[in-house]
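# this one's sequence-less:
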């Protein structure tokens, strides 16, 4: 992380792909049989806002670990963490890191 990013903060965007066997586990119209996307969003948001890392790789890995521990019924998770306005010369929109893990 560059000194400017530490001072000014940075804009991050996170995509979360969750694998959950809804065909087997969701038999009724009942939230208790599935995973609440609102809860997952809040877990990610709280993590991003309350942690400070030098590398987006660390953000991605630690957030993935937290999600896997917080939602043990999810089979697997893939996170994409994007950082915008990177102070590097070049023509690109963002830098993106992708990590995956499973509870199996």
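Yes, it's here. Keep in mind the model is a prediction, meaning the values are calculated, not measured. Numbers count the residues shown, from 1 in each chain.

# Please make it C-alpha for all contacts and neighbour counts, starting now.
OK.

# my read: residue 17 touches residue 75, true?
No - under the criterion of C-alpha atoms under 8 Å, residue 17 makes no contact with residue 75, lying 10.8 Å away.

# neighbour count winner among those two?
residue 75 (15 against 12; other C-alpha atoms under 10 Å).

# put this beside the first:
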């Protein structure tokens, strides 16, 4: 399936289980695959037939920089729901949220949650 990719969107948010995360905040990275046919916009060269990258970024930003939640899974689910509400042409999406340097014991480069959702689930 065709897709638009929004890679490495960077945000600062206050999400996490630990009080320090909610107080101090931290960096997050989001990758989004927006799956739908690019044939019509490819032929028409008309933005009205596609999904505007900037608009999709702003939607993700609102979630990531908005109300704090505990889990990356909740952020990903909210983003996917908002994408489906906003774009009727969207057939499926994959959302990956990465937390660099998580405040948990051990040595990690990052932790992440990834979901794949289809419109008719």
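Here it is on my side, so go on. Bear in mind that the values here come from a model prediction, so they are computed numbers and not experimental data.

# TM-score them against each other, please.
Once superposed, chain against chain, the TM-score is 0.91 (TM-score structural alignment, normalised by the length of structure 1); 103 aligned residues with a C-alpha RMSD of 1.2 Å.

# Just to confirm, what residue in structure 1 is aligned with residue 113 of structure 2?
Matched by TM-score structural alignment, residue 113 of structure 2 corresponds to residue 97 in structure 1.

# Going by contacts, tell me the helices and strands next to whatever helix or strand that match lives in.
According to DSSP states H and E, residue 97 of structure 1 maps onto strand 94-102. Contact analysis of strand 94-102 of structure 1 by 3 or more C-alpha pairs under 8 Å, 6 or more residues apart in numbering; DSSP states H and E lists helix 56-70, strand 76-84 as its packing neighbours.

# And residue 71 of structure 1, how far from residue 91 of structure 1?
38 Å (C-alpha to C-alpha, to the nearest Å).

# Neighbour count: the two, which is higher?
It is residue 71, of residue 71 of structure 1 and residue 91, that has more neighbours when counted by other C-alpha under 10 Å, with 16 against 6.

# which residue in structure 2 lines up with that one?
Counting by TM-score structural alignment, the partner of residue 71 of structure 1 is residue 87.

# nearest residue to the alignment partner in structure 1 of residue 60 of structure 2 other than its sequence neighbours?
Using TM-score structural alignment, the equivalent of residue 60 of structure 2 in structure 1 is residue 44. Nearest non-adjacent residue to residue 44 of structure 1, counting by C-alpha to C-alpha, 6 or more residues apart in numbering: residue 63, 6.9 Å away.
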